[in-house]
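Engineer: Here you go, sequence then predicted model.
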Amino acid sequence: MESTVAMNNSEDIVITKELGFPKDCDSLLERCVHIMHTIDPIEKADLTLLLGQQWKQTIEARSKRKYNNDDDTGSKMMEIGCATPPDIPLRPDNLEFVRPGFGVKVGKAGSLSSRIAILHALANVEQWAIDTALDNMTRFGYYTQATAGTALKDQIENEQEAKFVMPNRFFDDFMQMACDESKHFKWLNERLESQGAHYGDLPVHASIWASCTDTARSALARMAVVHMTIESRGLDVNPATIARFDRSGDADSAKMLQKIHEDEVTHVQIGHRWFCFLLKKHEGIGREDRTAGGDGNVVEDRGGSKAFGAGAGANAEVHAEYDGDDELYEFRQVPPAYAEKDGSTVEEVVDPVEAQRRKRFQEVVVQYFKGSLKPPFNTVDREKGGLTRGWYEPLVVVRERTGFKPASGRRLLNKKDKPNDVKAATTEVKLNASPAIDSNNEVAAAP
């Protein structure tokens, strides 16, 4: 059977293999776990796209029922369900795992072998990114104090906080993200094959999943570390990679990488959205009303006029506020940090809620992130994702002041302890979190 899956008006992805889920696997989260247990990388991507298509039908049916009072949608509605994600998603036996920074030197895209190495590294990133998005839904779809990341480690075991299902938008966002990553993997894999290579020809690492393991007990940390820190680092280095492919004469790959980069901006935005949601829901850091400023504060925008909540300019930071409705989010805009006026730097004015959010983000990153933050930063695309400089630049100073050093290369995996064995969890296989950038500073290891 040949089927076509398209998400967000992106280019169609054609699946040329008959796919389906087991009969007893009928909820969203059960199917997410089934995909995480899928070994073949192409099948993993195809099943994710298929699930995305099925979930899109649920979104449409949900909207129809809500706004048209149409009750004849039950057959199209997929339940969220409940399932337990694996400690480590399955991978093919033929993949050779190395610790981050000890793989093939990818180079600067000046040769065919260098371009293949870069594309292969990015394809590996996308495989882990698929599983990360699926894991987010499955692991954090039911909110507790522990998963909000505020409980002390020794208190988590005794948490009896009542659970509730995260808003529908949470599942919509991360299902879309999983589909984006699947689409990216298929593009990269097809590009590799057009160059005479295949995914699995070169060694791979699992540094992204190391960060997922480190944040497995904290949804707040997962958003802050994986999506707002590691993934935003990808925004920093992607433009240089794209430019190198373009200079090398590989315009097709450069065009593809640009499309991938644009999707990744939205993924940082999703992480920011749910980080802010968790802060508001559990820690009370957020706005209580839907007025322009929430707390009535007024700040000055780039142009010098008074604005808060609207009219802050094209480069303003986007905030998502949860307003009590599972499906309705209000996007607020606040002026960007370090706004420049007449060529000079203007002192930033930050409202109290924004300052609290940044402070918590920085605390969580210092606690959970084992990489390093260093300039140059792609401030324009970071702002599109919701992160002005005030969110991350202080972390560079903090790490320098505390003498922080990235984790050294401990053994990650060897041939006898591949991640296919789900029992070989973090207690047996220490997944060593590492900086988001390969040792050559060429490829961003970000979802």
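Structural biologist: Cool, the structure landed.
Engineer: only C-alpha atoms for contact and neighbour calcs from this point on.
Structural biologist: Will do.
Engineer: Tell me where this structure has helices.
Structural biologist: Using DSSP state H, the helices of the chain run over residues 28-36, 41-68, 112-140, 153-156, 168-194, 207-214, 219-222, 231-247, 251-278, 352-368, 379-384, 389-401.
Engineer: Nearest approach to residue 320 belongs to which of those helices?
Structural biologist: helix 251-278 (5.3 Å; C-alpha to C-alpha).
Engineer: who does the closest one touch, helix- and strand-wise?
Structural biologist: Applying 3 or more C-alpha pairs under 8 Å, 6 or more residues apart in numbering; DSSP states H and E, one finds that helix 251-278 contacts helix 168-194, helix 219-222, helix 231-247, strand 317-322, helix 379-384.
Engineer: ok, and here's another one to check against it:
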Amino acid sequence: MNVGVCVPPNKPARPAKPELVSPKEIPAPKNSGLPLNAYMLHNLAHVELNAIDLAWDTVVRFSPYHELLGDILAELGFSYGDMPAHNLLWRECEKSSGDVVARLALIPLVQEARGLDAGPRLVQKLIGFGDCRTSNIVAKIAEEEVAHVAVGVYWFAAVCQKMGRSPCPTFRDVLKEYNVEVKGPFNYTAREEAGLPRDWYDPLKESKQDKERLSEVHDRLARIISMEKENSSLNRGD
């Protein structure tokens, strides 16, 4: 798949080190000249670097929605780039480039959460316009956005816990510090499904149920992450 006029590279850029060799040429721990923990950490660092690159390569090459939306635009006589677009997401990324708490708050918990609110409304507008094909795609994207926000909630809470900070006031502090206003109308059902408590973004609506839902999302995602780590270890033969 081409992205605009660009073609994804066959392999990602790499630093001069480490030297890349075949698996058979990798020395065993006892022959590496490194302490076992250093040996294992180096291997893990390399695996994680490749995992990130593989994920991005998959997104660029095989993103079904970008390609499908582009195809439908072409059928309508248009192409991506024919109209102006905002740079809001990357503006927020730049603002939070030095603060992981702010990055997690501003991107998944604000920007992506807005997709939970706007998605169903856009679906109804498209249905009213008579374009059920596009409305089905938007509905699927909105459905998958719940998981994106849920992962953001999990990691935001985890980072806050590691820093000894409470998630709710920390989230509000970030909004204030970065001058971000979270506006409704809110899709409370989707936000609750993603584990985003109402008292974080809507202080007048604090409830015990929100906290219970957040705990359930944390437990579910913790199990998924644990399984992924276990599978990665098995695949590496650890």
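Structural biologist: Yep, that arrived. Here the structure is a predicted model, which means the values were calculated and not measured.
Engineer: List the TM-score for the superposed pair.
Structural biologist: Comparison of the two superposed chains (TM-score structural alignment, normalised by the length of structure 2) gives a TM-score of 0.62, and 173 aligned residues with a C-alpha RMSD of 3.5 Å.
Engineer: aligned partner of residue 189 of structure 1 in structure 2?
Structural biologist: Using TM-score structural alignment, the partner of residue 189 of structure 1 in structure 2 is residue 70.
Engineer: Am I right that that match is in contact with residue 81?
Structural biologist: No. At 10.3 Å, residue 70 of structure 2 and residue 81 do not qualify as touching, with contact defined as C-alpha atoms under 8 Å.
Engineer: who has more neighbours, those two?
Structural biologist: In terms of neighbours (other C-alpha atoms under 10 Å), residue 70 is the more surrounded of residue 70 of structure 2 and residue 81; the figures are 15 against 8.
Engineer: Tell me how far the more buried one lies from residue 199 of structure 2.
Structural biologist: Look at residue 70 of structure 2 and residue 199 of structure 2: by C-alpha to C-alpha, to the nearest Å, they are 38 Å apart.
Engineer: ok, back up a step: give me whichever of the helices of structure 1 is most buried.
Structural biologist: Mean neighbour count (mean count of other C-alpha atoms under 10 Å) peaks for helix 219-222 among these, with a mean of 28.
Engineer: corresponding residues in structure 2 for that one?
Structural biologist: Taking TM-score structural alignment, helix 219-222 of structure 1 hits residues 100-103 over in structure 2.
Engineer: Quick one: average offset of that stretch versus structure 1, please.
Structural biologist: By mean C-alpha distance after the TM-score superposition for structure 1, the fitted stretch 100-103 of structure 2 averages 0.7 Å away from its aligned residues in structure 1.
Engineer: center of structure 2, which residue is that?
Structural biologist: residue 148 (5.2 Å; C-alpha atoms, centre = their mean).
Engineer: now for that one: what does it line up with in structure 1?
Structural biologist: Correspondence of residue 148 of structure 2 to structure 1, assessed by TM-score structural alignment: residue 267.
Engineer: coming back round to it: find the nearest non-adjacent residue to the residue nearest to the centre of structure 2, please.
Structural biologist: Setting aside the residues directly before and after it, residue 148 of structure 2 is nearest to residue 108 in space (C-alpha to C-alpha, 6 or more residues apart in numbering), at 6.8 Å.
Engineer: tell me how far the ends of stretch 371-389 of structure 1 are from each other?
Structural biologist: One end of stretch 371-389 of structure 1 sits 18 Å from the other (C-alpha to C-alpha).
Engineer: between the helices of structure 1, which gets nearest to residue 77 of structure 1?
Structural biologist: Nearest of the helices of structure 1 to residue 77 of structure 1, taken as C-alpha to C-alpha: helix 41-68 at 4.7 Å.
Engineer: Kindly name the residues of structure 2 that line up with the closest one.
Structural biologist: Here helix 41-68 of structure 1 fails to align to any part of structure 2, judged by TM-score structural alignment.
Engineer: again, but for stretch 5-12 of structure 1
Structural biologist: Alignment of stretch 5-12 of structure 1 against structure 2: no match, by TM-score structural alignment.
Engineer: before we move on, back to that, residues in contact with the residue nearest to residue 148 of structure 2?
Structural biologist: Neighbour list for residue 108 of structure 2: 148, 149, 152, 153 [criterion: C-alpha atoms under 8 Å, 6 or more residues apart in numbering].
Engineer: just to revisit the earlier point, may I see the helices of structure 1 organised as TSV, with distance to residue 307 of structure 1 added?
Structural biologist: Below are these laid out as TSV (distance: least, C-alpha to C-alpha, whole Å):
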stretch	distance to residue 307 of structure 1
helix 28-36	42
helix 41-68	33
helix 112-140	35
helix 153-156	41
helix 168-194	28
helix 207-214	38
helix 219-222	30
helix 231-247	27
helix 251-278	21
helix 352-368	15
helix 379-384	18
helix 389-401	19
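Engineer: Among those helices, single out whichever gets nearest to residue 19 of structure 1.
Structural biologist: That would be helix 41-68 among these, by C-alpha to C-alpha, at 6.9 Å.
Engineer: now the angle from the closest one to helix 112-140?
Structural biologist: 50 degrees (axes from the mean of the first three to the mean of the last three C-alpha atoms, to 10 degrees).
Engineer: What helices and strands are in contact with helix 41-68 of structure 1?
Structural biologist: Helices and strands touching helix 41-68 of structure 1, by 3+ C-alpha pairs under 8 Å, 6+ apart, are strand 3-5, helix 28-36, helix 112-140, helix 168-194.
Engineer: Go again with 10 Å.
Structural biologist: Contacts defined by 3 or more C-alpha pairs under 10 Å, 6 or more residues apart in numbering; DSSP states H and E place helix 41-68 of structure 1 against strand 3-5, strand 13-15, helix 28-36, helix 112-140, helix 168-194.
Engineer: these two touch, right, residue 356 of structure 1 and residue 390?
Structural biologist: No. Using C-alpha atoms under 10 Å, residue 356 of structure 1 is not in contact with residue 390; the gap is 11.4 Å.
Engineer: Would you tell me which of the helices of structure 1 gets closest to residue 300 of structure 1?
Structural biologist: Among the helices of structure 1, helix 352-368 comes nearest to residue 300 of structure 1, with 14.4 Å by C-alpha to C-alpha.
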